[in-house]
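Colleague: would you be able to build a 3D model of this:
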Amino acid sequence: MQQHYKLRHGQTYPLGSKFTLKGVNFSIFSRYAEEVELLLFDSSDSDEPFQSIPLKKEINRTFFSWHVYVSKLPAGTWYSWRMDGPGHARDSGFRFEKNKHLVDPWARAVSQKRWSRKAACQPGDNSRTSMRCVVIDDKYDWEGDTPLAIRSEKSIIYELHVGGFTRHPSSKVTHPGTFSGLIEKIPYLQDLGITHVELLPVMAFDEQDVPDNTAKLGLKNYWGYSTHSFFSPHPGYCVTPEQGTHAQEFRDLVKALHKAGMGVIMDVVFNHTAEAGADGPVINFRGIGGKTFYHLDQYDKSILRDYTGCGNTVNANHPLVARFIISCLEYWVREMHIDGFRFDLASAMARGESGEVLQDPPVLWGIELSEQLLKTKLIAEAWDAAGLYQVGSFPGYRWAEWNGRYRDIIRQFVCGDKGLLNELATRICGSSDLYEPQGRLPINSINFVTCHDGFTLHDLFSYNKKHNEANGENNRDGCSNNISYNCGIEGNTNKAAIVALRRKQAKNVFAILLLSQGVPMLLAGDEILHSQQGNNNCYCQDNELSWIDWNMVTQNVDILRFVKAMIALRKRHPSIMRRRFLTGNVIEGKNIADISWHGTEINKPLWNNPEARILAFTLAGIDHHEADLHIVMNMSDEIAIIELPTIKGKKWCLAVDTSLPSPQDIISPQNQKPLGKNFYSINSKTVVALENVNF
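Modeller: Below is the predicted model:
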């Protein structure tokens, strides 16, 4: 490569590096920088830049943006920034270090090949251990692809980890642990029947961001909740990241999923960054102007306010930061065709610049009202680590929420707790108490029982306590309140009765989840009873403890079959996928209410019985083409005789009974037979669903 390229002043926009056939425009924001230098490299691991370009305030700065145009510079050129400015003392709120190489926050592709987090935490030159950015030619043939428009009420979300989904040798994909590897598993996802994959963080993150004791065990940041480059796909999920193919490889995945009829939801982390606390590394934002980007203590600017449990909190409602976040989301939708976002610890984004909780946070409303994001699904984890809990009250109307209250009540009920019927009914009907008063809908509730954070479904019924010793933190990490039940023995066992109960309980959870109003979310691997051996915080376990073992598909084919059939049952019943709340009123043109409640006897629900653990309800079909449903949940320890409602001209057929062996546990309509009686004997710890047919 030539050693020097001719320069022009450049332009403020677009921020980042913009390639054209005539050259590359570089632009970066820094309000307080006094000296700015752009460094160009032949490769991601070059020791020295082939050209260093000091920028001049008089010609290369417009307001708060620094820019330069490098004529005839080719795509594939690697680069970094260096900045210096006032207030080197930490109590100033600045961390300008003139010898630190900085990652462009708007970089479209980055390399961590030579990255050392430790060196970035220490003062001085880190030129040989820094991350690098690369200029990319952003052309791509989408072949007519656009983001999908699957209605929320018809959505079934499947949360998965891109690396862990195919990294196990049993996956037998060509490139394990990559976007490419996931493409090879699309037929499995299609066969399962889900409508959306929700990808754990795929924006570039720092794999070295773990506690020292954890790092000493050879562990690394696996989940990815340590973002540093919000416009770049994670290089660790790419086949050829040193060639700058990040965007192309990710787009290939999105396009392939869309062709298969599945949308893509990204788990995004705008509440904090990889730069951690006061002693954390200088990667980008801190060296460019951390005073702008982070919440700082009002009196001691060396202290970063921490509402996230990760050392820092993004100052999301600062005008510049809000614009950065919104433009980033719009980029992923416009240029990467993303269908939705799930926001980690989203309530941290509801805080003002002094940390106060805002009634109408500008950044959240800006996201909701963005025209480019109009058809994009927005999902909030509606709490933060400092005690702010906004499930049911998250700002805005279009935002869906991870319904933590749904998760907890279903776990309690299935584990055998009493006195829950009233709230249970509310949760499985879409949580009207949380959403209806504000004019929101059942689709605002993302229903889940397990997710990446906590026990897997298998472990939920195999462990009473977390077992996180392998993380290197003496089992102090992870949540201690798991609302789990080990069915009598902690951990693995060969006792047939306990194994059978655990499998039935897993089916009970799937049945309740997929029969509930709202949007269901499944955790990848639960459908084949993936276990993490009681570890409920596998954030650092990039190994077989977390990876999906594809041998389990064969070993637990009965559970997988059940989940597929439950998803199919949900899809053929619009009455389970309502956009509006149930009323209990008789449907016009039918002699049945949209929902009616029962106990062991018809129309006699056990609302006032504190010992009751049986709930039944009849759900009317939306029209004459849809069968009505009668659903019974018996989490007591006894067999119960359940009276069935009489609907003129119809007979009940058994569709689901989680206590029966496969394939009798779920029966397709063509194989169902009328019961010929008006009662059903339901076993303990069992969910039953019946469909009625004309006769």
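
Colleague: C-alpha from now on. contacts and neighbour counts both.
Modeller: Fine.

Colleague: from start to finish, how long is stretch 430-450 in a straight line?
Modeller: Using C-alpha to C-alpha, to the nearest Å, the end-to-end distance of stretch 430-450 comes to 18 Å.

Colleague: what about the helices in the stretch 251-400 of the chain?
Modeller: Using DSSP state H, counting those that start in this stretch, the helices found in the stretch 251-400 of the chain span residues 285-293, 319-334, 362-369.

Colleague: please give me the structure for this one as well, since I'd like to look at both together:
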Amino acid sequence: MNSTSLQANEKTPSAAKHGISAGKPAPLGSTVSDGGVNFSMYSKNARSVELWLFKNPEDAVPYQIIKLDPEKNRSYHYWHVFVEGAGEGLYYGYKVHGEYAPSKGLHFDGSKLLSDPFAKGIYGAGYSRGDASVFGLENSATALKSVVVADGTYDWEDDRHPRRPLSSSVIYEMHVGGFTANPNSGVSPEKRGTFLGVAEKIPYLKELGITTVELMPVYVFDPQDAPLGLENYWGYSPVNFFAPHWGYGSSPDPIATIREFKDMVKALHKAGIEVILDVVYNHTAESGRNGPWLNFKGQEAGVYYMLDENKQFSDYTGCGNTVNVSDPILRRVMRESLRYWVEQMHIDGFRFDLAAVLTRGEDGQVLVNSPAVNSIEVDPVLADTKLIAEAWDAAGLYQLGFFAGRNGDTRWAEWNGAYRDDIRKFIRSDEGMVPILAARIIGSPDIYVNPHQDINQSIHFVSCHDGFTMGDLVSYNCKHNLPNGEDNRDGLDENFSCNYGVEGATDDPAVEAVRERQVRNFMTAMFFTQGTPMFVMGDEVRRTQFGNNNAYCQNNPSAWFDWNDLERHGQTFEYTRKLIEYTQGLSLFELKDLIKVGHDINRPYVLWHGAALNGADWSPSSHTLAMEMVHPEKGEHLYVVFNMYWGDISFQLPKPIHGRWHLVADTFLPAGENFTFRELYDQENYMVKDRSIVILSDFSLKK
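Modeller: Below is the predicted model:
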């Protein structure tokens, strides 16, 4: 069935036909105004464009097809039309006709119903990636359908951005669906795995001490972009950069999903919790030449994507294509998307997936002065938002320190991937790690070399969505990714993990005791590090993915938050909660400047010790380090001992400044014996047990 036959046949659903006029090229997308809706899209090489209007999103046949007249409905490369009497809730799509010549970078297929790249709502029930991938197959029955959305109608009440500084932030990486999808979440069935489900769990986040949630991709992605029989769960397969993903709504209605997203953000803000989105502006779900036609590919592939000298899709992302951020059209899509999430959805910041791609030019070369990065930095709408870069890509470009060091200012923060690897190695008792540990816990000055940088631009973490959970780091020596259907080839081979005697789950109490202690060690090291801490949902209760370190296609209980873990591993939760509460109350962990190494009566400083005072052992065989931290102005004095040796070691204590040493935490002790601030009286040494961390605080007896 082609569009010409549809235009003339009598099976077209009955609905009042709309009058039309020329419309305007700006703004792009669908815009509601008095009397109707303006539609505008970009295509440089299209021969003709049709706008298809649908009465219902499930309809295979439109009730009206509007053929755009190139003389009246085209300005430069923008195709536009004003549809009279149309309004919010109207479903639509485009058919874009042109030459199919991959050798020229042209991939037009007029049989495909294409979504609007600027649509604020997308209907996805009934979608078929398979149908969208077959050239010449008419797919209006199974295509994604765009919907007209009227901005500015939601009642935000008195919502305000919390604007919490990074220096006092605790970031919790969360998968919206996986957080409450499990029936044991206590969330009602219709809200499980949705934005509203997240809102119901705000009391849990508050109790834990979370200040910021970083949501894995929430704009529309292709759940069918996965191995056969599996589902793309993580969402790093974007279709549209504006519309919330239909699967996170309590119903298929995309307008209701937008409202529920806003309800979630408003509720989080009322609780003082910021919302950061993980955004993917490096590739799309259209893959390469053999991928589906969803929007960009069928509208102007050679503009929206990087093509090599043979006009083939360049792949710096590992996903079959790379969006062309060097082109002003794609940059406009990205920038307007960011603005939309801030202005209309009240988002507080963004984490840029594979951000190194943003620094590549059209031919893939690395640009020191990237137009894409510059356009984000200077946008006044984004001036108060947090910008966090994943400073690498899938083609080997590793730029850790580049974003945070740009222009000598503090605009960008970065995921500190070196911290993740190095802390894992130290906790595992690898050799040669003590000097590196020292650098990492004071803010990685070897990476962030500008002494005037804000040390909180380093987002330090031990685990995230990508890789082992913290619980699996201490339970598995190697990945177990067979459920992903790729013969265990996917995912990183080296995780710097250790199972401590048994691969996977065990009821051996000795192994369990070491694992529990190592998780506390990871948490303690992370929160006693200068910078901004982040951990992934469930680490506070030792969530497991059963050794799967690449659970991108596991939308099932193996990757969901298991709320029964709160009972199984309640001690870990309590330890983490108290650890966050304690460190959040210390000025020593709200610093912005690099802490001085060496005594100073005027500013915060750190001194390094070993088992003996001033005797730090920096040798390759060392597994211990003691850190004395002092904040003269605030009267804070801490002594933190790291012992990842497999034996007990007695550490000499510095002389207290304010009173006497008190035990804050000892990861070897049961959780209930920590954070009681037991006085050590005149103790001069402390026996630090094997593979454990001890925190002491010196304060006045009157405290």
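
Colleague: could I get the TM-score for this pair?
Modeller: Scored against TM-score structural alignment, normalised by the length of the first structure, the superposed chains reach a TM-score of 0.96; 680 aligned residues with a C-alpha RMSD of 1.4 Å.

Colleague: let me have the helices of the stretch 251-400 of the first structure in CSV, extended by distance to residue 545 of the first structure and mean neighbour count.
Modeller: Shown next, in CSV, are the helices of the stretch 251-400 of the first structure (distance: least, C-alpha to C-alpha, whole Å; neighbours: other C-alpha atoms under 10 Å):
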stretch, distance to residue 545 of the first structure, mean neighbour count
helix 285-293, 34, 24
helix 319-334, 31, 18
helix 362-369, 36, 20
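
Colleague: with distance to residue 202 of the first structure as new columns, can these be given to me in CSV?
Modeller: Rendered in CSV, the data for the helices of the stretch 251-400 of the first structure read as follows (distance: least, C-alpha to C-alpha, whole Å):
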stretch, distance to residue 202 of the first structure
helix 285-293, 19
helix 319-334, 11
helix 362-369, 20
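
Colleague: and the gap between residue 562 of the first structure and residue 278 of the first structure?
Modeller: Using C-alpha to C-alpha, one gets 50 Å for the distance from residue 562 of the first structure to residue 278 of the first structure.

Colleague: next: residue 642 of the first structure.
Modeller: Taken as C-alpha to C-alpha, the span from residue 642 of the first structure to residue 278 of the first structure is 62 Å.

Colleague: residue 19 of the first structure corresponds to which position in the second structure?
Modeller: The alignment partner of residue 19 of the first structure in the second structure, by TM-score structural alignment, is residue 32.

Colleague: contacts only, for that match.
Modeller: Residues in contact with residue 32 of the second structure (C-alpha atoms under 8 Å, 6 or more residues apart in numbering) are 38, 87, 88, 148, 149, 150.

Colleague: so which of those are in strands?
Modeller: Counting by DSSP state E, the part of the contacts of residue 32 of the second structure found in strands is residue 38.

Colleague: and the residue nearest the centre of the first structure?
Modeller: Geometric centre of the first structure, nearest residue: residue 267, 3.7 Å, by C-alpha atoms, centre = their mean.

Colleague: got a list of what it touches?
Modeller: Going by C-alpha under 8 Å, 6+ apart, residue 267 of the first structure touches 198, 199, 200, 201, 202, 341, 342, 343, 344.

Colleague: dump the residues you listed to a markdown table, plus distance to residue 687 of the first structure and neighbour count.
Modeller: Output for the contacts of residue 267 of the first structure, formatted as a markdown table (distance: C-alpha to C-alpha, whole Å; neighbours: other C-alpha atoms under 10 Å):
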| residue | distance to residue 687 of the first structure | neighbour count |
| --- | --- | --- |
| 198 | 28 | 24 |
| 199 | 30 | 18 |
| 200 | 31 | 23 |
| 201 | 35 | 24 |
| 202 | 37 | 26 |
| 341 | 33 | 22 |
| 342 | 31 | 24 |
| 343 | 33 | 21 |
| 344 | 33 | 24 |
